[in-house]
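1. any chance you can model this:
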Amino acid sequence: MDKGVWRNYNRSESTSVTDLLIRYQSEILPEKKSRQSVESVIKIVCRSELGGYSLAQLLPESIAKYRDKRLSMVSEKTGKLPSPQTVRHEISLLSRVLNHAMKEWGIPLPLGNPCLQIKMPAQAQSRDRRLVDDEEKSLLDACTNAQTPWLKPIVIFAIETGMRSGEMLETWRYSNKEQTKVSIGLQWTDVDLNKRTAHLPKTKNGEARTVPLSSRAIQVLSDLPHNPNDPRVFGTTYEGIHQAFVRACKRAGIEDLRFHDLRHEAASRFFEKGLREMQVAAITGHKTLQMLKRYTHLRAEDLAKLLD
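-> Sure thing, here's the model as predicted:
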């Protein structure tokens, strides 16, 4: 104390991991967009042995023990082990909350953030699924026969723009018998057919952007019905499209294709058209080139043509 290095750890001794996560959930999480998935992770950590630890008791060994136990714990719902990526998400969330507690709430930890002192589970390999051979034609043919007329134009628009599902479609979250609108989707007021742009005022990364529209994307919008009483460009929800997309893939005989893979496809096509990294990032909204790289998988045969 005479040297000025003593710190009072009463708050870290009296605050449990569960207490901290619940405070984060009530004070910080409402400002976040991906709230539902974070709430699920918070429940998992709070129910674990780690949830009963005080912050002062948290050691690297405690986190390592949690990591190993989670990786060997079979889910009651699925009957499967959690993926290493799932456990990475859980430890990463706890790490972010601990950093926030130290920096913003003034809760000191005797040994600092223990999550930063352990080996994390292996990071999942990013998906590189692209449309191959005649898959696009087969998929669009199957979309034509879908019960919802919105499916085909939405699939084409996703391939042409690289927009996320939440940027195109109204999205809802369902929890505890309550419905919360997560995204309003693309609105007609944000579309300028003359300038060939679509403005996205709210995106996943929190930064607005304006997406240039190809001739094919413009044609999709021009062919859509325009209900003056409905501000949405696509008069449906992601929930209404998701299952229709799964069924269309099944009818087309296409395996292991997710709706989000259309964003991968779009980003790769942008590069194959000769666009540069910053140009593609401006369209897709990726904040860093490293993030953009995960979604970009170029065909070797297309790159070979550029070498001629």
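2. switch to C-alpha atoms for all contacts and neighbour counts from now on
-> Will do.
3. what kind of secondary structure is Tyr174 in?
-> Here Tyr174 is recorded as strand under DSSP: H, G, I helix; E, B strand; the rest coil.
4. next, count neighbours for the residue nearest to it when sequence neighbours are not counted.
-> Leaving aside its sequence neighbours, Tyr174 sits nearest to Thr180 (Cα to Cα, 6 or more residues apart in numbering; 6.6 Å). Residues near Thr180, counting by other Cα atoms under 10 Å, number 10.
5. how would you label Thr180: helix, strand or coil?
-> strand.
6. try Arg258
-> Assigned state for Arg258: coil (three-state reduction, three-state DSSP).
7. with adjacent residues omitted, what lies nearest to it?
-> The nearest residue in space to Arg258 (Cα to Cα, 6+ apart) is Val246, at 7.8 Å.
8. next, count neighbours for the one you found.
-> Count around Val246 with other Cα under 10 Å applied: 16.
9. cool, Ala300 as well?
-> Ala300: 8 neighbours (other Cα under 10 Å).
10. can you tell me how far it is from Leu307?
-> 11 Å (Cα to Cα, to the nearest Å).
11. correct me if wrong: Ser214 contacts Glu160.
-> Yes. The pair Ser214 / Glu160 is scored as a contact, 6.7 Å apart, by Cα atoms under 8 Å.
12. please identify which of these two sits among more neighbours.
-> Counted by other Cα under 10 Å, Ser214 and Glu160 do not tie: Glu160 has more neighbours, with 24 against 14.
13. how about this one, so we can line them up?
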Amino acid sequence: MEWDNIDFERKIWHIPKTKNGKAQNIPLTDEAMEILQARKFTSESKWVLPSASSESGHLSHPNTAWKIICKKASIKNFRIHDLRRTFGSCMSDAGASQRTISTALNHMNSNSTMHYTIACMELVRQYMSKATRIIRECAENYNIYNTI
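-> Model prediction:
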């Protein structure tokens, strides 16, 4: 990720080529922009995440750092890729449509998005309660509630 890929005015991260071979523009949140602006202010590198120990000069395989973070935090069986699933689930819980989540995660197939979104039990319960209320109101309105 190079600084040239960050559009600070439009708050966009442009990825020229993703895993699926297509370019992607990712909208950046205010929180992400604050972090990027702070890093840019102190950076002398063309890379957003420079690395002195990497041949490429930038962080390209974060798994080693992730393992160290998890070990220090006593977190087991949590892969860096699980963050995508968690983020997709949080977007779903916040009310985002499957299409919006699919776009954010750059999925070509909506089935992939379904795999990533794990519903929060309390949210499922809330929607089930809403659906139950609607069914009950309909049944009461059509006078069939007491015949069931």
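14. and the TM-score between them?
-> Between these two chains, after superposing, the TM-score reads 0.72 (TM-score structural alignment, normalised by the length of structure 2); 120 aligned residues with a Cα RMSD of 1.9 Å.
15. remind me, longest helix of structure 2?
-> Determined from DSSP state H, the single longest helix within structure 2 is helix 121-141.
16. now do it: distance to the chain's middle.
-> 29 Å (Cα atoms, centre = their mean, to the nearest Å).
17. residues touching the residue minimising distance to the centre of structure 2, list them.
-> Centroid-nearest residue in structure 2: Phe87, 3.3 Å away (criterion: Cα atoms, centre = their mean). The contact partners of Phe87 of structure 2, taken as Cα atoms under 8 Å, 6 or more residues apart in numbering, number zero.
18. which helix or which strand is home to it?
-> helix 82-93 (DSSP states H and E).
19. buried residues in that helix?
-> Using 16 or more other Cα atoms under 10 Å as the test for burial, helix 82-93 of structure 2 gives 85, 87-93.
20. residues in structure 1 matched by it, start to end?
-> Using TM-score structural alignment, helix 82-93 of structure 2 corresponds to residues 261-272 of structure 1.
21. now do the contacts for the residue nearest to Tyr174 of structure 1.
-> Contacts of Thr180 of structure 1 by Cα under 8 Å, 6+ apart are 172-174.
22. these, buried ones only, as a PyMOL selection?
-> Under the burial definition 16+ other Cα under 10 Å, those of the contacts of Thr180 of structure 1 that qualify are selected in PyMOL by:
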select buried, resi 172
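23. of all the contacts of Thr180 of structure 1, which comes closest to His260 of structure 1?
-> Trp172 (17.0 Å; Cα to Cα).
24. pretty sure the closest one sits against Val182.
-> Yes. Trp172 of structure 1 is in contact with Val182 according to Cα under 8 Å; the separation is 5.3 Å.
25. mean deviation of the match of helix 82-93 of structure 2 from structure 2?
-> On superposition with structure 2, the average gap between stretch 261-272 of structure 1 and its aligned counterparts reaches 1.3 Å (mean Cα distance after the TM-score superposition for structure 1).
26. related to what we said a few turns ago, counterpart of the residue nearest to Arg258 of structure 1 over in structure 2?
-> With TM-score structural alignment as the criterion, Val246 of structure 1 matches Lys67.
27. which SS state does that match fall under?
-> helix.
28. again with the one 3 residues further on
-> With three-state DSSP as the basis, the three-state label of Cys70 of structure 2 is helix.
29. tell me the contacts of it?
-> 76, 78.
30. ok, it to Cys90 of structure 2 distance?
-> Cys70 of structure 2 is 21 Å from Cys90 of structure 2, by Cα to Cα.
31. same question, Ile80 of structure 2
-> In terms of Cα to Cα, Ile80 of structure 2 sits 16 Å off from Cys90 of structure 2.
32. again, but for Ala32 of structure 2
-> Taking Cα to Cα, one finds Ala32 of structure 2 at 17 Å from Cys90 of structure 2.
33. go through structure 1 and flag its longest helix.
-> helix 84-104.
34. against structure 2, where does that one fall?
-> Counting by TM-score structural alignment, helix 84-104 of structure 1 has no counterpart in structure 2.
35. name the next helix or strand following that helix along the chain.
-> Toward the C-terminus from helix 84-104 of structure 1 - assigned by DSSP H and E - lies helix 135-144.
36. that next one maps to which residues in structure 2?
-> Alignment of helix 135-144 of structure 1 against structure 2: no match, by TM-score structural alignment.
37. I would like the residues contacting that helix, please.
-> Residues contacting helix 135-144 of structure 1 (Cα under 8 Å, 6+ apart): 151-152, 155, 245, 248-249, 251-252, 254.
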